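In: any chance you can model this:
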Amino acid sequence: MTGPLIKDDRLRKISFTGSTPVGQALIREAADKVLRTSMELGGNAPFVVFEDADLDKAVEGAIAAKMRNMGEACTAANRFIVHESIADAFAEKFAAKIGSLTTARGTEPESKVGPLIDGKARDGVHALVTEAVEGGATAVTGGAAVDGPGYFYKPTVLKNVAADARILQEEIFGPVAPIITFSTEDDAVRLANNTEYGLVAYVFTKDLNRGLRISERLETGMLGLNAGVISNAAAPFGGVKQSGLGREGGSEGIEEYLYTQYVGIADPYAD
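Out: Reported below is the predicted structural model:
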């Protein structure tokens, strides 16, 4: 992958937004010249809904977190971890809301869900859904491609997803929401952290103390507490684990392009 840019002695830093495999390759290349790097890479965001959450607000937040750019966003909610006592009600409300979104080309006035980037992406999303259903999951709504022109996929909600399903391990990058359940707070944390990624997480609960307590246990660079959209140019954006390193935005983002120089000055008039 080495190219003229990375070999150039004037280069001091690499900032990259994209997939984790490409980011890993760039970090290896940067090591040869000891370059500073900022990496905003893949995600597998958990969306945790506790039993005391406002269900309607949780569904609104789920739509916002899942459907941004048809799910083709690193910050998109990827795994919906819902307390077992409200999982069916959440799935029903979420499916009704997401299923009502019209899939059509952007030139159509009624369009709410556009196409995925290409046929390979759509086929990959459908393969994840198909495997999940074959493994015991149920499609509450959606679960199929939509005729084009264009590479459309129906907004989909899956419940009863197996714990080892591939759809829970990989970044879906499409309008599909797999739901799994938990019974205790420890279960929720374990399931949320069960990924190599750590970009963003979403937590819905009326208990602020619980929300803050959970935030300290989740392995993510960002957290949306009762919020489905948290990106803000004034805030530090970035993740941990294989979601990357460094930050964009805020004062932390500026610091990524600066270095500290210490100057010790002796008093020239001292005896």
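In: contacts and neighbour counts: CA atoms only from here.
Out: Noted.
In: got the contact list for the nearest residue to Leu116 once chain neighbours are set aside?
Out: Of all residues not flanking Leu116 in the chain, Tyr151 sits nearest, at 5.4 Å (CA to CA, 6 or more residues apart in numbering). Each residue near Tyr151 by CA atoms under 8 Å, 6 or more residues apart in numbering is listed here: Pro115, Leu116, Ile117, Asp118, Gly119, Arg122, Ala145.
In: who touches the fourth one in this structure?
Out: By CA under 8 Å, 6+ apart, the contact set of Asp118 is Gly150, Tyr151.
In: measure it to Val125 for me?
Out: 11 Å (CA to CA, to the nearest Å).
In: second chain to compare with the first, below:
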Amino acid sequence: MTTPPVITAVPKNLHINGTWPPATAHRTMPVDNPATNTTLCHVADAGPDDAALALTAATRAQPAWAATAPRERSEILRRAHELLLDRTEDLALLMTLEMGKPLAEARGEVAYAAEFFRWFAEEAVRIDGGYATSPDGRNRHLVLRQPVGPCLLITPWNFPLAMGTRKIGPAVAAGCTMILKPAPQTPLSTLALTGILTEAGLPPGVLNVLTTSDAAGVVEPLLRGGGIRKLSFTGSTQVGRILLAQCADTVVRTSLELGGNAPLIVFEDADLDAAVNGAMVAKMRNMGEACTAANRIYVHTAVAEEFAARLTARMAALNVGDGTAPGTDVGPLIDGAGRDKVVRLVRDAVGRGAKILTGGEVPEGEGNFYPPTVLAQVPRDADLTTTEIFGPVAALFTFDDEDDVVQVANDTEWGLVSYVFTRDLDRALRVGERLETGMVGINTGLVSNPAAPFGGVKQSGLGREGGRVGIEEFLEYKYLAIPTGA
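Out: Here you go, the predicted model:
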């Protein structure tokens, strides 16, 4: 295929100390289009030596960057926000080509990503402290907020632009330097974002980018070496556990946004139009490849049949195809392994008694496509109840009792997000408080918002991103005790 101009314009090398060097070993790795299984281009493939150079750059840049005026940091983010919006079409096409989401969704992600820069541009000038006299009158307490120091940011492939800005935004606002390692499937969005930040005035060494196929070889020395003072990771729980163990050696401050197993509960009094709309959003955003995706949909038996019919009609009407084609609703999954996982989970559920209402068959032809699928009468022992589907499969369960459905919803190691649909305000609040998740959508299938704290409990992670607390993850408290002379 002919390489689109938008690909040609993106830097393909590493970004270290304001320059774009190749990997020291001169290795490269391919970036593939999941809609065609063809290679778009090759980018630099970093190794441990490149990681050491990036850490040196970030460490040397840290003192001057921390001393930069908050307004200056704010203005850099504001300019980057505007540049992102100005280049929406190019960035959206780039995302669609390297990870598959339809252009309409990709445009939405650009807007979402840009909003993190605007939000943290405003937070940069609101970093405060405190001043007080001790209770015994002997000391004055001066409390400062200072940047935690060089950070390692690791982003996933499913939202390659927004997950970058969600981490870079607060780090820039707080005055931290960074090393960013994007997912190997989607490095182009990150490299384009890096160019925009450079254009917006981010100084050399503040943001260093390592594209690599050897995550373990690059990341582990950084975490165990003592120079990194903060890790922010978005990805699987399995990898998060490994990183948390590596952080223990040098007590690296850690933020982890890990896997999810989101329940979506539809009570008998729910507005079914709102419930179906919400389920479509919660399930089909990004082809279901989202940690917030509704993995288990519990519907009260009184409305189960009607809900299933409405949802099936909506799912069956979606157009599957290359995300760059007009009218495409559902693009390809990220790779063959991702599709194979979906196939296995659907077959397991059907083998245990689930009924396919639509979809369920792998289409012929190129690309990693899987059709929107609805499974009804899913048994509670199906593998998909304990495994993230990460695909366009809506698994329907039924329930009769509120206590029972809350217990089943909570019966998981994960606790990122849950969704509740009911007209009863008391029930909404009661169930929302009982669900063991960091976020709850009440009569909505979308909870992500830069102005709100995003994160989970249990094995869905540590810390929060976004909202007023997002910048807290990149700041330390320092207390100065000053004698009063009393």
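In: show me what the residue nearest to Leu116 of the first structure aligns to in the second structure.
Out: For Tyr151 of the first structure, the aligned residue in the second structure is Asn368 (criterion: TM-score structural alignment).
In: then Asp186 of the first structure?
Out: By TM-score structural alignment, Asp186 of the first structure lines up with Asp403 in the second structure.
In: am I right that that match sits in a strand?
Out: No. The assignment for Asp403 of the second structure (DSSP: H, G, I helix; E, B strand; the rest coil) gives helix, which keeps it out of a strand.
In: how much space separates it from Thr385 of the second structure?
Out: In terms of CA to CA, Asp403 of the second structure sits 18 Å off from Thr385 of the second structure.
In: between the two, point out the one with more neighbours.
Out: Thr385 (22 against 12; other CA atoms under 10 Å).
In: in the first structure, what sits opposite the more buried one in the alignment?
Out: Counting by TM-score structural alignment, the partner of Thr385 of the second structure is Leu168.
In: contacts only, for Arg247 of the first structure.
Out: Ser38, Glu40, Pro236, Phe237, Gly238, Gly239, Gly253, Glu256.
In: count the neighbours of the second one for me.
Out: To tie it back to what came earlier, the one meant is Glu40 of the first structure. For Glu40 of the first structure, using other CA under 10 Å, the count is 26.
In: likewise for the fourth one?
Out: Residues near Phe237 of the first structure, counting by other CA under 10 Å, number 22.
In: how about the contacts made by it?
Out: Gly221, Met222, Ser231, Arg247, Glu248, Gly249, Gly253.
In: how about the helices of the second structure, start to end?
Out: In the second structure, the helices defined using DSSP state H lie at 5-8, 48-66, 70-86, 88-99, 103-124, 162-174, 187-199, 215-224, 237-248, 272-284, 304-316, 336-351, 402-410, 425-434.
In: would CSV of the ones you listed with distance to Pro147 of the second structure be doable?
Out: Below are those laid out as CSV (distance: least, CA to CA, whole Å):
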stretch, distance to Pro147 of the second structure
helix 5-8, 35
helix 48-66, 7
helix 70-86, 12
helix 88-99, 30
helix 103-124, 11
helix 162-174, 5
helix 187-199, 20
helix 215-224, 18
helix 237-248, 18
helix 272-284, 35
helix 304-316, 47
helix 336-351, 38
helix 402-410, 36
helix 425-434, 34
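In: for the first structure, what spans make up the strands?
Out: Taking DSSP state E, the strands of the first structure run over residues 13-17, 36-40, 45-49, 77-83, 138-141, 145-146, 152-153, 156-159, 176-182, 197-198, 200-204, 222-225, 240-241, 244-245.
In: turn those into TSV, columns for distance to Gly23 of the first structure.
Out: Output for those, formatted as TSV (distance: least, CA to CA, whole Å):
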stretch	distance to Gly23 of the first structure
strand 13-17	7
strand 36-40	6
strand 45-49	19
strand 77-83	21
strand 138-141	34
strand 145-146	31
strand 152-153	28
strand 156-159	30
strand 176-182	25
strand 197-198	13
strand 200-204	18
strand 222-225	19
strand 240-241	12
strand 244-245	8
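In: before we move on, back to that, pull up the gap between the match of Tyr151 of the first structure and Ile76 of the second structure, please.
Out: 39 Å.
In: Gln261 of the first structure is nearest to which of the strands of the first structure?
Out: Nearest to Gln261 of the first structure among the strands of the first structure is strand 36-40; the distance by CA to CA comes to 15.7 Å.
In: quickly compare the helices of the second structure and say which is most buried.
Out: Most buried of the helices of the second structure by mean neighbour count (mean count of other CA atoms under 10 Å) is helix 162-174; its value is a mean of 27.
In: that one maps to which residues in the first structure?
Out: So helix 162-174 of the second structure sits over no part of the first structure, by TM-score structural alignment.
In: go on, stretch 242-258 of the second structure?
Out: Against the first structure, stretch 242-258 of the second structure falls on residues 25-41 (TM-score structural alignment).
In: contact partners for the most centrally placed residue in the first structure?
Out: Taking CA atoms, centre = their mean as the criterion, Thr75 is the residue nearest the geometric centre of the first structure, at 3.2 Å. Applying CA under 8 Å, 6+ apart to Thr75 of the first structure gives the contacts Gly43, Ala45, Ala65, Leu199, Val200.
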